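*Asks:* sharing a model prediction with you, sequence too.
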Amino acid sequence: MKHADFFIGLEFLGLAGFRWRCTDVGARTIVAVRLDHNDPNWYRGPPYVAKEVVFDEHEIERCHLTEEDAILAAIEEVDTSGHPGYPGDVVNHMMKARFEEASARYPHEGVLRFDRCAHDGEIFHPYAGRKDGAQWIVQLYLPFRQSFLEMPEREFIMLPIATAADVRARADQSAE
């Protein structure tokens, strides 16, 4: 969806197929409540008893009006993106690193939201972080190389966020 599609009261599907209701439209974001209670009193407001959640421009793009729209978008993504995906053992490794050590959990969740693109076109997928002295190290998976890498947080966040075009270009580079 696009930001202009939203209005207060609009119901839509967000990530993982959850239903939401838009409660506010900002300049570049929308705010919504998740529709997960049977009692309509949860959704009287503002203020709302249900927690309001901000959707930024990246999350808005992944919203859909219907389940059919969501399925068709997922099929198109798989058919056109060129992303190689994540093997099961890699997902297992990433989840263990991210959640196993609860006391030392990486505090900057926003850093882990977006893949980044290196200057040579390589795609870096952040999945966890670890403390090294006074600095944080971001743990990365390189899906096209099927390898792991670490990088100081400061260096990682200076890289541009990877776009769909970056992923497609990297896929085309792999095919050569």
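*Replies:* Looks like it came in fine. Numbering: from 1, shown residues only.
*Asks:* contacts and neighbour counts: CA atoms only from here.
*Replies:* Will do.
*Asks:* show the subsequent helix or strand relative to the helix or strand where Glu68 lies.
*Replies:* If you go by DSSP states H and E, Glu68 is part of helix 67-80. Sequence order places helix 88-99 as the next helix or strand after helix 67-80, per DSSP H and E.
*Asks:* how far off centre is that next one?
*Replies:* In terms of C-alpha atoms, centre = their mean, to the nearest Å, the centre of helix 88-99 is found 16 Å from the chain centre.
*Asks:* packing partners of that helix?
*Replies:* strand 123-132 (3 or more C-alpha pairs under 8 Å, 6 or more residues apart in numbering; DSSP states H and E).
*Asks:* what is the strand it packs on packed up against?
*Replies:* Partner elements for strand 123-132 (3+ C-alpha pairs under 8 Å, 6+ apart): helix 88-99, strand 116-117, strand 135-142, helix 164-175.
*Asks:* recalculate using a threshold of 6 Å.
*Replies:* Secondary-structure packing of strand 123-132 (3 or more C-alpha pairs under 6 Å, 6 or more residues apart in numbering; DSSP states H and E): strand 116-117, strand 135-142.
*Asks:* let's bring in a second model and compare:
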Amino acid sequence: MELSDFHIGLEFVASAGFRWRCTDVGTRTVLAIQIDRRDPNWYQGPPYIAKEVVFDEHEIAHCHLTNADAVSAALKDHQTMTHPGYPSAVVTRMLEARHAQPYPHSGVLRFDRCRPDGEILHPFAGRQEEGEWVVELYLPFQEDYEVMPERNFIALPRVTPADLRARAAKKNG
């Protein structure tokens, strides 16, 4: 979906098929409450008892009007996907590392980044080393791990679909 598709009261699907109701539309974001209770009193407002959540441009792009639209988009993504994915052992390691030490800059972990050589870096945890925050990374195309100072990681550009296609072509070529 796009920002222009939203209006107050619109119900939509996001985040693993959960239903949401738009409560406000800004210039770059949407506020919404999750529709997950039977009692309609949770949804009276504003202000609302239910927590309003901010959807930014990245999250808005992954919203859909219906479950059928969400499934169609997921199938299309799967058919055209260039990302190699994450083996179960890698997911386990990433989750264990994420919960081993609280990391106060969770926004750093939201987006993959691209190194100048085209390598894709997936951040999954942060920790302090010698008084400095470092980001633990998984390199999905190399199936390997690295650690990078947080300041260096956030200076890299976010991964785009073109970056993924280029990296996949490099691996397959």
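*Replies:* Great, that's in hand. Owing to the predicted nature of the structure, the values given are computational and were not obtained by experimental measurement.
*Asks:* residue closest to the middle of the second structure?
*Replies:* By C-alpha atoms, centre = their mean, the second structure has its centre lying nearest to Arg110, at 5.2 Å.
*Asks:* residue in the first structure paired with that residue?
*Replies:* The alignment partner of Arg110 of the second structure in the first structure, by TM-score structural alignment, is Arg113.
*Asks:* next one: Ala162 of the second structure
*Replies:* By TM-score structural alignment, Ala162 of the second structure lines up with Ala165.
*Asks:* re the thing from before, which one is the residue nearest to the centre of the second structure nearest to, not counting chain neighbours?
*Replies:* Pro123 (7.7 Å; C-alpha to C-alpha, 6 or more residues apart in numbering).
*Asks:* ok, now which ones touch the one you found?
*Replies:* Leu109, Glu136, Leu137 (C-alpha atoms under 6 Å, 6 or more residues apart in numbering).
*Asks:* at 10 Å what do you get?
*Replies:* 94, 98, 108-113, 135-139, 145-148, 153 (C-alpha atoms under 10 Å, 6 or more residues apart in numbering).
*Asks:* repeat that for Thr92 of the second structure.
*Replies:* So Thr92 of the second structure contacts Tyr86, Arg98 (C-alpha under 10 Å, 6+ apart).
*Asks:* which position in the first structure aligns with it?
*Replies:* Per TM-score structural alignment, Thr92 of the second structure is aligned with Asn92.
*Asks:* then Pro149 of the second structure?
*Replies:* For Pro149 of the second structure, the residue aligned by TM-score structural alignment is Pro152.
*Asks:* so how far is Arg113 of the first structure from that match?
*Replies:* Counting by C-alpha to C-alpha, to the nearest Å, the gap from Pro152 of the first structure to Arg113 of the first structure is 16 Å.
*Asks:* now do Ala162 of the first structure
*Replies:* 11 Å.
*Asks:* quick one on the thing from earlier: wait, the residue nearest to the centre of the second structure touches Leu121, no?
*Replies:* No. In this structure, Arg110 of the second structure is not within contact of Leu121 by C-alpha atoms under 10 Å, at 11.6 Å.
*Asks:* pull up the overlap in contacts between those two.
*Replies:* If you check Arg110 of the second structure and Leu121 against C-alpha under 10 Å, 6+ apart, the residues they both contact are Arg158.
*Asks:* who touches the helix or strand where Ile157 of the first structure lies?
*Replies:* Of the helices and strands defined by DSSP H and E, Ile157 of the first structure is found in helix 153-158. Contacts to helix 153-158 of the first structure, defined as C-alpha under 10 Å, 6+ apart, come from residues 108, 111-112, 114-118, 124, 126, 129-131, 135-140, 150-151.
*Asks:* and if we set it to 8 Å?
*Replies:* Val111, Arg116, Gln135, Trp136, Ile137, Val138 (C-alpha atoms under 8 Å, 6 or more residues apart in numbering).
*Asks:* most widely separated two among the residues you listed?
*Replies:* Arg116 and Gln135 (19.5 Å; C-alpha to C-alpha).
*Asks:* more neighbours: these two, which one.
*Replies:* Arg116 (25 against 11; other C-alpha atoms under 10 Å).
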